[in-house]
Every structure is written in structure tokens, then in C-alpha cells.
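Q: Test case, fold it:
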Amino acid sequence: MSNPGAHNSNVIESFDQMVGILAAGARPRSEWRIGTEHEKFGFVKPDAAGPGRRAWSSPPYAPRGIEALLRDLAAEHGGTRWEEIIDRGALIGLKGRADAKGSSISLEPGGQFELSGAPLASLHQTEAEMAQHFSAIRPGCAELGLGFAPLGFHPTATRADIPWMPKSRYAIMRNYMPRVGALGLDMMLRTCTVQVNLDFGSEADMARKMRVSLALQPVATALFASSPFYEGRPNGFLSNRARVWTDTDNARAGMPLFFMRDGFSFARYVDWLLDVPMYFIMHNGEMVDVAGCSFRAWLDGTDLPGLPGVRPTIGDFEDHLTTAFPDVRLKQFLEMRGADAGSPAMMLAQSALWTGILYDDATLHAAEALVQEHAWEEYVALRAAVPRTGLETPWAGGTLRGLAARMIELATDGLRARALRDGAGHDETRYLAPLHEIATGGPTQAEAWLAAYHGRWQGDVTRIFAEAAV
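A: As a prediction, this is how the structure comes out:
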């Protein structure tokens, strides 16, 4: 989840101002970029275990934990690469500068470490950024006896096992989540995702991309499933992370059907967002808990509890944008949010899949034709099925693997049309290689982990940490 940023204190005077915030994201094709965000679970290495430090357990914030790793990164290149982000005296993230400008490092509630990558022109640059990030955290991890593994759901820890990070918005969400869903605290503490953020050229282009990407998001969930374990054993799901999202907070999550229908627009998204319950506002430099209050009612003149006369600002709306969690989220770009975190190759493949489908006109047109073969309601129904059955979910007289294969072929066409080559002359299609293998019958990450559990691991799930470590 995002780090706190600058707050625009101008009072909202019209609905069109909020629409304009989203519309300002439209940019010419020459400026379209790829932003990849990925999360990973920390763990204590066995040789660093000791009093208060159990092997494979989640590291604390402090001492010798997440805070120390952030400080190690902040000191990188003499302190010129990262700016510290402080929340009530606690170091909770880093903002990139110099060659890291446009990127940030933030903490999820249970200490999941997230790189929000800079907007980059090619997947080759994304690959280099990801490799640089993993290289940068390794010295600090070695010093602290820590490792990191990107997986969709924590394979061994209970909720009580995972320490909470000292970030103000998480304290608010922690209190609110149990009121609106059974699994919200699991989402916060025990899930990791990878997402790619992609641009649009106009409102019409945004609506086309939303329609295609939201309909196909459950297929991505199945392709990238990497969370088949719950507290040390299989629990019947391939993406337990995706299952958690079905009972987290359905007022702000999921696949709203009207997103996919004709007429979807910036204004319709804002109108939906105004009825998403609030979490917090920033007031006099402090985060104030207003969880469950209505932004629409506040906008219409109703005072927030304990804040008489305080009116909503542009900054309040921008903060509220970050508290909606549909499977494809609209900000000044589109966020693809349906995939489990996984191996670096698979996380690159996730960015490649959506870049290929959405960034070439002919491919996007073909993808529109593909999704129109079925009713929108059928894609929404997939969301409930794929956490358990993945690519074997029945679809169109076969299984979802067939639809995944068609998606991957479209992405291949789109990346080939981009014709962006690395120093060795390879285009971006090479990043889809792991997906081609799955589409032709190979195991997903979850299926491979389950095979290891029933085979060479002999039922010891802790073996996953070393094998998944980056």
C-alpha cells in the first residue's frame, strides 16, 4: 500500500474537479510507461535464529528487523538514492531520488517489503530494476540474518505470528476490517501481490482497457497462483490470496459489473468511489480515523464525527482513491491487481502479459473481441471459482487453460509489435516464456509447490522459503 505523500489542501468545489484528477492521467502513447510493484515476505534464516528469533518466522520491525533493513537501504550510495519516509517518528518507507526517482519502498501491514517501481519505457528496464532491487537488499539481509520470499499467502504463519508495522493507516484498517469481512486481517498480514500499472491515452482508451483487463483478471489469478498453503499445510486452494479477497471488504473490492459495461467513464468511477466507505483523512498533519463514514455525505455538507466545519479537500479525495481495491483500480493509470507474488520470472511475466495485451492497438482490439464472446457475468463468476480450481476451472466446453493460452498469444503479438529490443537483440516476448510453458500443460507455481510438498519436501512446508528466496 502506498506511502503517505504531499497533501493538496484545496477544498473540493465541484464533482468535475474529482473527475479531472483521473482525466489528468491521459497521456500520449509516446509517454506510456510500465510500473511494476511487487511484495515479498521476510523470514529469519535458521543460522540467525536465537532467543526471540525463530527460524523461518517473520522478522520484527525492530530490533534487527525491517527498520534496520530500511536504514541500510537509506544509506546506499551515501544516502543520495533514497529519502526516508517517517510516520509519527517511525521509518516506514523510502522515496527514490537520483537514479531511483519515481520508485519507492513501502511496508505492508505485516512487514511485507514492497518495491513500487518507477514508470519505465520497456520490460527490459523493468527486469534491470527488479534485479537491482534484489541485489540491493541482499547485503542488509545477510547482516541481519533475513531472507525474502515472494509468495501469494504466507505458507506457515498464523495471524498472531506476524508483527504489525507502525504505520498509522494500518492501525485504522486493523480496527475496521473485522467489521466488514472475515478475512481482512489475513489480507493485510498474510498476502503478497505483484501488480503492473499501465497508462491510457484518453477516457475512451481507459474504458476499453478497463473492460478487457477486468474481465480477464481471473485468468491472471489462475495463471499466477502461488499460494496453496495455510499454516503449514495445503488447504485446497491454489491461490489462497485470491480467496482472501472474496471476503475482505466487498464494498471496495472485486469486479464491479458496471466497470465492464458500455458508458464506463471517469465520472462513473468517481460516483462509485464516493460510496466506498472512508478509512481516514489527514487533518493538521495527523491521520484521523473516520472509518465507515461516507465521502459523499461529507461532500454534501455532513460533518465528520469530531470535525465540525472541516470540508473535503483535493488531497482527501486523492487519499480516498488509494483505499478502493477493485481487481483493476483506476487512478491516473490502471493497476492490474489479480496476481499472486511469485518468482522474479513470473512477476516479470505478469507485467509482460498486460503490457502486450493493452499497449498495442490491434492486440487490444482482438482482446475486446475475445472477451465479448461471453457475458460479463461469466467473468465475474470466474473470480469465485479460480482460487480453488485455477486453470482447470471449466470454461467454454473446456478449461480456463484454453482462454489463458489465447491471452498469452495476444500478449505475444502485442509485444512483438512493440519491437523493443535489449542489448542482445531480444524483444520483450521473451518475458512470456514461463506462461507459454504453463499454457501448454506445465504446472503453475502453486501446482509445483504442491508437488514438492507431497514429494521431496516430505510434508515440510518450511522448505519453500529457501526455494522461493530472491
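Q: CA atoms for contacts and neighbours, from now on please.
A: Fine.
Q: Which residue, neighbours along the chain excluded, lies closest to residue 434?
A: Once flanking residues are discounted, residue 434 sits nearest to residue 346: 6.7 Å by Cα to Cα, 6 or more residues apart in numbering.
Q: That neighbour touches residue 436, doesn't it?
A: No: with contact defined as Cα atoms under 8 Å, residue 346 does not reach residue 436; the gap is 11.4 Å.
Q: Neighbour count for these two, which is higher?
A: The neighbour count for residue 346 versus residue 436, taken as other Cα atoms under 10 Å, is higher for residue 346 (23 against 16).
Q: The helix or strand where that one lies: what's the following helix or strand?
A: Per DSSP states H and E, residue 346 falls inside helix 344-358. Going down the chain from helix 344-358, the next helix or strand is helix 361-371, by DSSP H and E.
Q: Next, the angle helix 361-371 makes with whatever helix or strand comes next after that following helix.
A: Sequence-wise, the next helix or strand downstream of helix 361-371 (DSSP H and E) is helix 376-389. If you take axes from the mean of the first three to the mean of the last three Cα atoms, to 10 degrees, helix 376-389 sits at 90 degrees to helix 361-371.
Q: Go through helix 376-389 and flag the buried ones.
A: Within helix 376-389, the residues scored as buried using 16 or more other Cα atoms under 10 Å are 376, 379, 380, 382, 383, 384, 385, 386, 387, 388, 389.
Q: go on, stretch 294-306?
A: 294, 295, 296, 299, 303, 304.
Q: got the contact list for the fifth one?
A: So that's residue 303. Residues in contact with residue 303 (Cα atoms under 8 Å, 6 or more residues apart in numbering) are 309, 310, 311.
Q: same question, the last one
A: Contact criterion Cα under 8 Å, 6+ apart gives 290, 293, 298, 310 as the residues in contact with residue 304.
Q: Can you pick out the most distant pair from these?
A: Spanning the widest gap among the contacts of residue 304 are 293 and 310, at 13.9 Å by Cα to Cα.
Q: that older thread, so which elements touch the helix holding residue 346?
A: Counting contacts by 3 or more Cα pairs under 8 Å, 6 or more residues apart in numbering; DSSP states H and E, helix 344-358 packs against strand 34-44, helix 123-144, strand 193-198, helix 203-223, helix 361-371, helix 400-418, helix 433-439.
Q: repeat that for 7 Å
A: Under the contact criterion of 3 or more Cα pairs under 7 Å, 6 or more residues apart in numbering; DSSP states H and E, helix 344-358 touches helix 361-371, helix 400-418.
Q: circling back: what subset of the contacts of residue 304 is buried?
A: Applying 16+ other Cα under 10 Å to the contacts of residue 304 flags 290, 293 as buried.
Q: tell me which element residue 72 falls in.
A: helix 66-74.
Q: Can you give me the buried ones in whichever helix or strand comes after that helix?
A: On the C-terminal side of helix 66-74, the closest following helix or strand by DSSP H and E is strand 82-87. Under the neighbour-count criterion of 16+ other Cα under 10 Å, strand 82-87 has 82, 83, 84, 85, 87 buried.
Q: Now the second one, please; I'll put the structures next to each other:
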Amino acid sequence: MSIPQSGGGPIESYEQLAAYMEAGCKPAQDWRIGTEHEKFGYLTADLKPLPYEGAASVRAILEGLRDRFGWEPVMERDAIIGLQRDGANVSLEPGGQLELSGAPLLSVHETRAELESHLREVAEVADPMGVRFMGVGAAPIWSHEEMPVMPKGRYRLMTDYMGRVGTHGTQMMYRTCTVQVNLDYGSEADMVKKLRVALALQPVATALFASSPFFDGRVNGHKSWRSRIWRSLDASRTGMLPFAFEEGMGFQRYVDWVLDVPMYFVYRDGQYIDALGQSFRDFLKGELPALPGEKPTLSDWADHMTTVFPEARVKKYIEMRGADAGPLSHLVALPAFWVGLMYDGAALDAAWDLARDWSAETREGLRVAASVDGLQGEAGGVRLLDVAREAVAIAAAGLRARALAGEGFADEAGHLEVLAESVTSGRAVADLLLERFHGPWEGDLRRIYPEMSY
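A: Model prediction:
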């Protein structure tokens, strides 16, 4: 999850909120790729989750990365909670999941190199401690009670709120991992088109990258339990944003939606102030109960924007949020998939043609079908495997049109090979894991740890 935002003076007019998003518009030559991925750390001796404190711990990993590889620490009081270096940062999810938020990069090749470098650094620090990290969408065995709690004030507030709103919020916080990519837009119209494609095709990404068929030590009946969790988390701040497909969609319409999402907190002087359920609209009027008489800054608005969790989220860029974490090949294929669809005009048009006639009911039906049945899902007469096959082909064409060679590839389309295999076989990671569980693993779910570790 996001670290506290900084910068930006007081909000003096309502129009500044949309202007904040509009400031993200960039010419195509300046578009970049920001990849984020989360992973579960565990102790190899007993397969327990990594605690925050101790000789083999989250804290020790962060301090080792700081001391050996030149990362600058991010502190909350006396606790190290993250790292920064060269435009990238390492942060912690509530249950100790380690997240790399990569620097804005030009190509998918650079994204792969960044990920490989990060995983090498983490392994050099973690291996001597008897610690490894694995990539799946949901913790397969650990119970909620086993999960450590990170020393971040934001998470204490959110844990309380999640326990009162929806039914799966704390599962999301403590026992899931994702991979996502952040992409730029050139104008308001470009943002709208990309957001619509991102939302409509997010179930395709969920199906292609599904890797969480286990939870609480057993088969859970879903290919992506992580996606299932998001469907019962908090309806006020999640979902497929039907309004984004309506006439008049733009920066201001998105702002209006975010304003109606209840607040979590306000960050002041290194502390999170409880504003649970309060209104940013009241904050704009100086009537926020948590800070009576005080008006927000643009950094407060930026913080509030990080507390909405739709399937695709807009800030000064668009975040694609529907995929489970997985093996390294999938951590690279996810940005390749969306860059191929979004960063070439012909590919973007073709991607929109796939989904433009779908109703809101079909889009939501596909979201449910992707979490339950993965690539075998369907809704409204639309089969996810058919759409995935076309979407992967469109993405490959978009990447070939970018004509960026590197990492031994003639262009970036080579990073989609693992997805091409999935749409040919009709199987995602979840399907392969289930086959192993019922086959060579003989029901021993502990076998997933070494198989899915980096």
C-alpha cells in the first residue's frame, strides 16, 4: 500500500482536485511503466510467516537491504517501514508482505531487469537468515491469527475499519499479494478511454494471472481467491465503476466519486489521525470532526485517493489492479500485457472494440466468473478464454509496434510468451497448482512454498 504523500499546498478551490489529476497528462514520448509486486516472506525451517522483529524478520531484511545495497530508509517513529532508491521504493503490506514499487521505466525489458535485480538483492540478504519469498495471490495455509502486524499507523486504523465494513477486508490486508502496473495518459480523453479498457478487461487479467486456489489450508473453490476477497471488501470504494462508461466521464466525475468515499485518516507530523468514515467534502469546508477548522492540502487529497480500491484506479496515472502475484515470468508479463494494450493507438482501439458493447451487468459478471472459474469463466455470452486469446494477440501486436529490443528479445512481445501458453492450453497458474495438489503433491499443500518461491 501507499506511503504518505508529500508536497502540495492548501486546497483553495474545488477545481484543484481535478487539476491534480490533469497534471498527470504527458506526451506519448514521456509515457513510462511503473511495476509493483508483493510477495510473502516465510521461514524455511517451519514455513511460518516472517515476523517484523527478530534475527530473521522483516526488519532485518529491510536493514540488510539498506546496509548492503544503498537503499535509504523510510521510518515511522523508530520503526523502519520502507526503503527508497533511484525512483523506486520498497514498502510493507499489513501482514509483512514485501512490495517493490518500481521506478518509472521506458520498456518492459527494463522492468524485467529491475525485478531480477531486486529479487537478487532480497535473496542475498534473506537466504543466510533462512528466509525465502514466494509469489501467489493469497496465503495458502496461514490463518489470520498467524499473521504478523506491521508497525504502521495507517494499518491499525484500516484494520479496525475493515472489521466493521464488508466481510473480507482483513483477509485482503494481511493475506493477499498482487502484481500491478501503473501507466500514463496523454489527455483527459485518453485517460477515459484507457480507464474504460482497463476496467472492462480487468477480469481477463484476473483470469490470466489467477494463482490463489488455496486458502486456510484447503482448496477454496475459486481460481483467484484474492479477487473473491475484493468483491466483499467495501462496496463504497471498490468495484468496476459503472459511471466510468457513462456520458460525461472525465477527471471531475472521478473526483466526485472519490469525494463520496468515506475517509480513513489524515496524516500529520508523522502520525495518522483517525478520520474513519468521515467526509472529505466536510474537510474541504473546514468541518472535518477529526481536525475541526482545518482545511486539507493537496497531499491530503493524494492520500485520500490511495484509499479507494477499484479494479483500475486513477491518480496522476492509471493503476491496473486485478492480477494475483505469481512467478517472475508473470510479474513481467503483467506490465507487458497492459503496455501492449495501452501504449499503441491501434492496439488501444482494438482492445476497446473487444469490450465496447458489454453491459455493466456483463462486466460485473465477468469479474465474478474470473475469480471463480478463471479462464474457463463466462458471463453474458462472453467466454473469458476467447477474450483473453484476442487480448493477448492485440497486446503482442502493440508491443511489436513499439519496436523496442532488449534482454535478448527483438521486441517486448517476447515477455508475453507465458500468456500465449495459457490461452493455448486454457490453464493459468491456479490450474497448474490444483493439478499438482491433486497429483504429485498428494494433497500436501506445504509443497507450494518451494515451488512458488523466487
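Q: ok, back up a step: the helix holding residue 72 of structure 1 packs against which elements?
A: Packed next to helix 66-74 of structure 1, using 3+ Cα pairs under 7 Å, 6+ apart, are strand 82-87.
Q: and for the strand it packs on, what span of structure 2 is it aligned with?
A: With TM-score structural alignment applied, strand 82-87 of structure 1 matches the range 71-76 in structure 2.
Q: Over to stretch 167-187 of structure 1?
A: Against structure 2, stretch 167-187 of structure 1 falls on residues 152-172 (TM-score structural alignment).
Q: got the end-to-end distance for the matching stretch?
A: 16 Å (Cα to Cα, to the nearest Å).
Q: Stretch 162-180 of structure 1 too?
A: 21 Å.
Q: And the aligned partner of residue 135 of structure 2 in structure 1, how close does it get to residue 193 of structure 1?
A: In structure 1, the residue equivalent to residue 135 of structure 2 is residue 150, according to TM-score structural alignment. Residue 150 of structure 1 sits 8 Å away from residue 193 of structure 1, going by Cα to Cα.
Q: ok, now residue 365 of structure 1?
A: 28 Å.
Q: So if I had to pick from these two, which one is more boxed in?
A: A count of neighbours by other Cα under 10 Å puts residue 193 above the other of residue 365 of structure 1 and residue 193, at 25 against 15.
Q: can you tell me which residues contact that one?
A: 38, 39, 152, 339, 340, 341 (Cα atoms under 7 Å, 6 or more residues apart in numbering).
Q: Go through the residues you listed and give me the one with the most neighbours.
A: Most surrounded of the contacts of residue 193 of structure 1: other Cα under 10 Å gives residue 340, at 34 neighbours.
Q: doesn't residue 187 make contact with that residue?
A: No: in this structure, residue 340 of structure 1 is not within contact of residue 187 by Cα atoms under 7 Å, at 12.0 Å.
Q: where do the helices sit along the stretch 151-300 of structure 2?
A: 153-162, 169-175, 188-208, 225-230, 251-259, 280-284, 298-305 (DSSP state H, counting those that start in this stretch).
Q: how many neighbours does the alignment partner in structure 1 of residue 339 of structure 2 have?
A: Alignment note (TM-score structural alignment): residue 339 of structure 2 maps to residue 355 of structure 1. Other residues lying near residue 355 of structure 1 total 25 when counted by other Cα under 10 Å.
Q: do the same with the one 4 residues further on
A: Residue 359 of structure 1: 23 surrounding residues under other Cα under 10 Å.
Q: again, but for the one 4 residues further on
A: The burial metric for residue 363 of structure 1, expressed as a neighbour count using other Cα under 10 Å, is 22.
Q: same deal with the one 3 residues further on?
A: Other residues within reach of residue 366 of structure 1, judged by other Cα under 10 Å, total 14.
Q: That one: what's it in contact with?
A: By Cα under 7 Å, 6+ apart, residue 366 of structure 1 has no neighbours at all.
Q: So what does it match up with in structure 2?
A: Residue 366 of structure 1 maps onto residue 350 in structure 2, by TM-score structural alignment.
Q: Quick one: distance of stretch 234-242 of structure 2 to the chain centre.
A: Remark: stretch 234-242 of structure 2 is offset 15 Å from the chain centroid, using Cα atoms, centre = their mean, to the nearest Å.
Q: what stretch of structure 1 does it fall on?
A: Counting by TM-score structural alignment, stretch 234-242 of structure 2 corresponds to 249-257 in structure 1.
Q: So for that stretch, first residue to last residue, what's the gap.
A: 16 Å.
Q: thinking again about what came up before, which of the contacts of residue 304 of structure 1 are still contacts in structure 2?
A: Contacts from the contacts of residue 304 of structure 1 that recur in structure 2, judged by both residues aligned by TM-score structural alignment, their matches' Cα atoms under 8 Å, are 290, 293.
Q: Now tabulate the contacts of residue 304 of structure 1 in CSV and tack on distance to residue 398 of structure 1.
A: CSV is the format used below for the contacts of residue 304 of structure 1 (distance: Cα to Cα, whole Å):
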residue, distance to residue 398 of structure 1
290, 48
293, 45
298, 49
310, 56
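Q: Let me know the closest of the contacts of residue 304 of structure 1 to residue 222 of structure 1.
A: residue 293 (34.8 Å).
Q: can I assume that closest one is in contact with residue 278?
A: Yes: between residue 293 of structure 1 and residue 278 there is a contact at 5.4 Å, judged by Cα under 7 Å.
Q: highest average neighbour count across the helices and strands packed on helix 344-358 of structure 1?
A: Of all those, helix 400-418 carries the top mean neighbour count, a mean of 21, counting by mean count of other Cα atoms under 10 Å.
Q: Can you check which part of structure 2 that one sits on?
A: So helix 400-418 of structure 1 sits over residues 384-402 in structure 2, by TM-score structural alignment.
Q: re the thing from before, closest one to residue 115 of structure 1 out of the buried residues of strand 82-87 of structure 1, please.
A: residue 82 (12.4 Å).
Q: To which residue of structure 2 is residue 213 of structure 1 aligned?
A: So, by TM-score structural alignment, residue 213 of structure 1 is matched to residue 198.
Q: how much space is there between its match and residue 208 of structure 2?
A: Counting by Cα to Cα, the gap from residue 198 of structure 2 to residue 208 of structure 2 is 14 Å.
Q: Please apply the same query to residue 62 of structure 2.
A: 32 Å.
Q: And these two? Which one has more around it.
A: Taking other Cα under 10 Å, residue 62 of structure 2 and residue 208 do not tie; residue 208 has more neighbours (31 against 25).
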